[in-house]
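Fold the stuff below for me.
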Amino acid sequence: MNLTKRIFQLTALFAFFSLASCSTDIEPYEGGIPPSNQTDNSNPTNPSTTSVFKADFDGQTFTANTTQAIVNSNYMSITGTKTTGEFFQITIPGVAVGTYTMHSPTTSAMPFGLLYSPGSGNVPFLATDDQTGPFASFPSYVDTSEIVITNIDQVNKRIVGTFKFTGARFVGTSGTSIETKVFTSGVFNLPFTNDVPAPAGNSFTAKLNGNNFVPTNISGIKMSGMISLIGRRGNVENIGVVVQDNVTAGTTVNFTAFSSDARGQYVLNSTPQGVFGGDGTVTVTFHDTIAKRIKGTFSFHATSFFDPAVFDITAGTFDITYM
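Next up is the predicted model:
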């Protein structure tokens, strides 16, 4: 398997895990800050009522229109998205005030993750260890990743911190050259939840290697031109299907791990070794874009670059109101 596919799997891990962990967004307001909370913008690292997610790169400041944050006993996950479809995803394998880098010791199965996606159809910029990661052989890549959590307010449910990193992505499919982008002055001051229940009335069923997969949380979210439909069992393990947000009823898509119009993935755990994806089929039988309700069936054969295990996902169905 080539390096491009390896990057795809690493990226998919963070994207799928984020969506499986949280299925809600703060309602978008101008500037990304609710009117009742437009205070203390001069010091966004100070715990207050400010809600903000921003970062600098390419001579401009990215300011999120919608955000989501999860803080529980296993990990912290933070996402900031613009209406253009651009988004940042931060995943932290710890739940404490302090500084986190690629080399921070951790006992969590959750990987340290920082990525920026220019939007649907674009390869994201991913931060990795410059000694052992997929970009380690390129002298031009120097890891500058740092996340500083300055406050976790468990009473008012707010998380505050700063971040920076250098992201990279492969140019073309040969894996012989990379493009880098430096992100600085990242700040966030956001409300968080421990987990978010999906809207009532959703259903998601499947068989995993012939055995019933019964999710404890079902979610659907529209982002960057795609709809992710996920059934999660426990904190991490999940089966997910992604389709285009303009897909119409009666459409059947045959997909691979690299398809842009549909994908399927099984996440066993929160490590690169635990992400499996591959060839399959999804059929949409109903889609109401106004009510944001979608129904269909799916199946796929999931494999991984890191693990010889094979997982067959069969008899999959979904009937979900997405957000």
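
Only C-alpha atoms from now on, for both contacts and neighbour counts.
Will do.

Setting the sequence-adjacent residues aside, check what's closest to Gly32.
Asn65 (4.0 Å; C-alpha to C-alpha, 6 or more residues apart in numbering).

distance of Thr79 from Ile159?
Distance, Thr79 to Ile159, using C-alpha to C-alpha, to the nearest Å: 12 Å.

higher neighbour count, those two?
Legend: neighbour count by other C-alpha atoms under 10 Å for Thr79 and Ile159, higher for Ile159 (27 against 24).

My guess is the residue nearest to Gly32 contacts Glu30. True?
Yes - the pair Asn65 / Glu30 is scored as a contact, 7.1 Å apart, by C-alpha atoms under 8 Å.

Which of these two has more residues huddled nearby?
Neighbours were tallied for Asn65 and for Glu30 using other C-alpha under 10 Å; the higher tally belongs to Asn65 (24 against 9).

Check the spacing between that one and Thr81 real quick.
For Asn65, the distance to Thr81 (C-alpha to C-alpha) stands at 6 Å.

for Lys207, same thing?
Distance, Lys207 to Thr81, by C-alpha to C-alpha: 33 Å.

More neighbours: which of these two?
Thr81 (27 against 17).

Just the element for Phe300, please.
Here Phe300, judged by DSSP states H and E, is contained in strand 293-302.

who does that strand touch, helix- and strand-wise?
With contacts taken as 3 or more C-alpha pairs under 8 Å, 6 or more residues apart in numbering; DSSP states H and E, strand 293-302 sits against strand 262-267, strand 275-277, strand 280-288, strand 311-321.

Please enumerate residues in contact with stretch 109-121?
Here stretch 109-121 makes contact (C-alpha atoms under 8 Å, 6 or more residues apart in numbering) with 11, 14, 74-75, 84-93, 101-102, 123-128, 145, 165, 167, 224-226, 260, 269-271.

Please give the structure of this sequence too, so both can be compared:
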Amino acid sequence: MKKYCFYLFTILTVFAFNSCDNEPLEGFDLSNPNSQNNGNINNTQTGIFQVDFDSQTFVADQISATRTDEVINISGLRGANGELVTLTIQGTTTGTYDLGVQNGLTLSGGSYVEPNNQGFGTWVSVTDGVQSQGQVTITSIDEVNNKMSGSFEFTGNNYSTGTAQTKAFTNGIFTDVLFQDGVGSSNNSNTFFAKLDGVEFVEDAANAILSNFSGQQILTINGFKNNGESLSLSIDGDIAPGTYSFDGFGNFTNTGQYVGDDPSEVYNANGTFTIISHDTTNNTISGTFSFIAEEFPQVPGSVNIDVTEGAFSVTY
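Sure, this is the predicted structure:
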């Protein structure tokens, strides 16, 4: 179950990551699909993204893809009701990648969010981190035109009702999907600041996204670098001003995470954060944070990082 929770946290980060410079995903609230761009959806399709499940074919009408130094993310969105398939690939070259198999603290995975999801319709390709739940094969990457193609299949697992359920996703393809190198730009009004062991974390983009998993609204605030380095906070979607302690991995909210430029370098936040203001009408939030970033898992010789002077003011 902890592996499932850990990957859900990764999904939240992927949503925010892909939304940095891709309007179809920006400000996307899985618990309120009509909030996306005030209902004005950009139907421009760049390539083909489709997969079979439940005796029908999902064909995305909006596709978003990014590539950093370590990771490829591809998302396909269908309709205005929040139906979404996402692939997270720990690699940047052609080849075949197992889904749901943990390598150090990283794993590649696929996920599906049902339309009109109220928190119980999220399926992810991870169980215990050992058994493969599928594969993604990247067959070609066109470096001139920034397009990639490949195929995928996976078994989606859903633990939100207590008893594990599975769903088969087969015959998946993505063809000539346009991808962006790096995280792009973020909302110009967003600010994000922190120091790591006294050195400023200079992000290339910062944003926030409101989502709903297992009936719980989650607000994820992120600072990204193009090399894959990131600082992320995941908090209650309706959080009130005040000071809170970070919880550990295995929880959906009140967690913090630092990921180094090597995606196997994952650190859990042990400290506090303060919400200064939160306007749920205009979707703005500001606050501060400081914590010891503890290498996860903690083993003899683990190195911790002192995160200080953290501050954010973002729109979601």
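
Work out the TM-score between the chains.
Comparison of the two superposed chains (TM-score structural alignment, normalised by the length of the second structure) gives a TM-score of 0.70, and 286 aligned residues with a C-alpha RMSD of 4.0 Å.

buried residues in stretch 132-144 of the second structure?
Buried residues in stretch 132-144 of the second structure, counting neighbours by 16 or more other C-alpha atoms under 10 Å, are found at Ser132, Gln133, Gly134, Gln135, Val136, Thr137, Ile138, Ile141.

Quick check: the gap between the third one and Ser108 of the second structure.
Plainly put, Gly134 of the second structure is 10 Å away from Ser108 of the second structure if you go by C-alpha to C-alpha.

what's the answer for the fourth one, then?
Plainly put, Gln135 of the second structure is 9 Å away from Ser108 of the second structure if you go by C-alpha to C-alpha.

Would you state the strands of the stretch 101-250 of the first structure in chain order?
For the stretch 101-250 of the first structure, applying DSSP state E, counting those that start in this stretch gives strands covering 113-117, 125-126, 146-153, 158-170, 178-191, 203-208, 211-213, 217-223, 226-232, 238-244.

Adding distance to Asp25 of the first structure, write those out as JSON lines.
Listed next are these as JSON lines, based on distance: least, C-alpha to C-alpha, whole Å:
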{"stretch": "strand 113-117", "distance to Asp25 of the first structure": "17"}
{"stretch": "strand 125-126", "distance to Asp25 of the first structure": "23"}
{"stretch": "strand 146-153", "distance to Asp25 of the first structure": "20"}
{"stretch": "strand 158-170", "distance to Asp25 of the first structure": "15"}
{"stretch": "strand 178-191", "distance to Asp25 of the first structure": "11"}
{"stretch": "strand 203-208", "distance to Asp25 of the first structure": "21"}
{"stretch": "strand 211-213", "distance to Asp25 of the first structure": "27"}
{"stretch": "strand 217-223", "distance to Asp25 of the first structure": "9"}
{"stretch": "strand 226-232", "distance to Asp25 of the first structure": "14"}
{"stretch": "strand 238-244", "distance to Asp25 of the first structure": "18"}
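
Please identify which of these is closest to Pro197 of the first structure.
With C-alpha to C-alpha as the criterion, Pro197 of the first structure lies closest to strand 217-223 of the strands of the stretch 101-250 of the first structure, at 6.7 Å.

how big is the offset of the closest one relative to the second structure?
Strand 217-223 of the first structure, aligned to the second structure and superposed, deviates on average by 2.4 Å (mean C-alpha distance after the TM-score superposition for the first structure).

For that strand, what is the distance to the chain centroid?
In terms of C-alpha atoms, centre = their mean, to the nearest Å, the centre of strand 217-223 of the first structure is set 11 Å apart from its chain centre.

what's it packed up against?
The criterion is 3+ C-alpha pairs under 8 Å, 6+ apart, and the helices and strands that strand 217-223 of the first structure contacts are helix 3-21, strand 226-232, strand 311-321.

Kindly recompute the last result at 6 Å.
strand 226-232 (3 or more C-alpha pairs under 6 Å, 6 or more residues apart in numbering; DSSP states H and E).

what's in contact with the strand it packs on?
Here strand 226-232 of the first structure makes contact (C-alpha atoms under 6 Å, 6 or more residues apart in numbering) with 204, 215-221, 238-245.

Quick one: end-to-end length of stretch 62-73 of the second structure, please.
Using C-alpha to C-alpha, the end-to-end distance of stretch 62-73 of the second structure comes to 14 Å.

An error on my part: the question was meant for stretch 82-101 of the first structure.
For stretch 82-101 of the first structure, the end-to-end distance is 26 Å (C-alpha to C-alpha).

again, but for stretch 72-81 of the first structure
21 Å.

now swap in stretch 252-260 of the first structure and tell me
14 Å.

mind listing what's buried in that stretch?
For stretch 252-260 of the first structure, the neighbour count (16+ other C-alpha under 10 Å) marks Thr252, Val253, Asn254, Phe255, Thr256, Ala257 as buried.

burial count for whichever residue in the second structure pairs up with Thr184 of the first structure?
Aligned counterpart of Thr184 of the first structure in the second structure: Thr170 (TM-score structural alignment). Here the count is done by other C-alpha under 10 Å, and Thr170 of the second structure has 18 residues near it.

which ones are touching the residue nearest to Thr170 of the second structure when sequence neighbours are not counted?
Nearest non-adjacent residue to Thr170 of the second structure, counting by C-alpha to C-alpha, 6+ apart: Glu153, 4.7 Å away. By C-alpha under 6 Å, 6+ apart, the contact list for Glu153 of the second structure reads Gly134, Gln135, Phe169, Thr170, Gly172.

Quick one: map the second one onto the first structure.
Pairing criterion TM-score structural alignment: the partner of Gln135 of the second structure within the first structure is identified as Glu146.

Could you tell me how far the nearest residue to that match once chain neighbours are set aside is located from Val243 of the first structure?
Leaving aside its sequence neighbours, Glu146 of the first structure sits nearest to Thr101 (C-alpha to C-alpha, 6+ apart; 4.9 Å). Noted for Thr101 of the first structure: a distance of 34 Å to Val243 of the first structure, by C-alpha to C-alpha.
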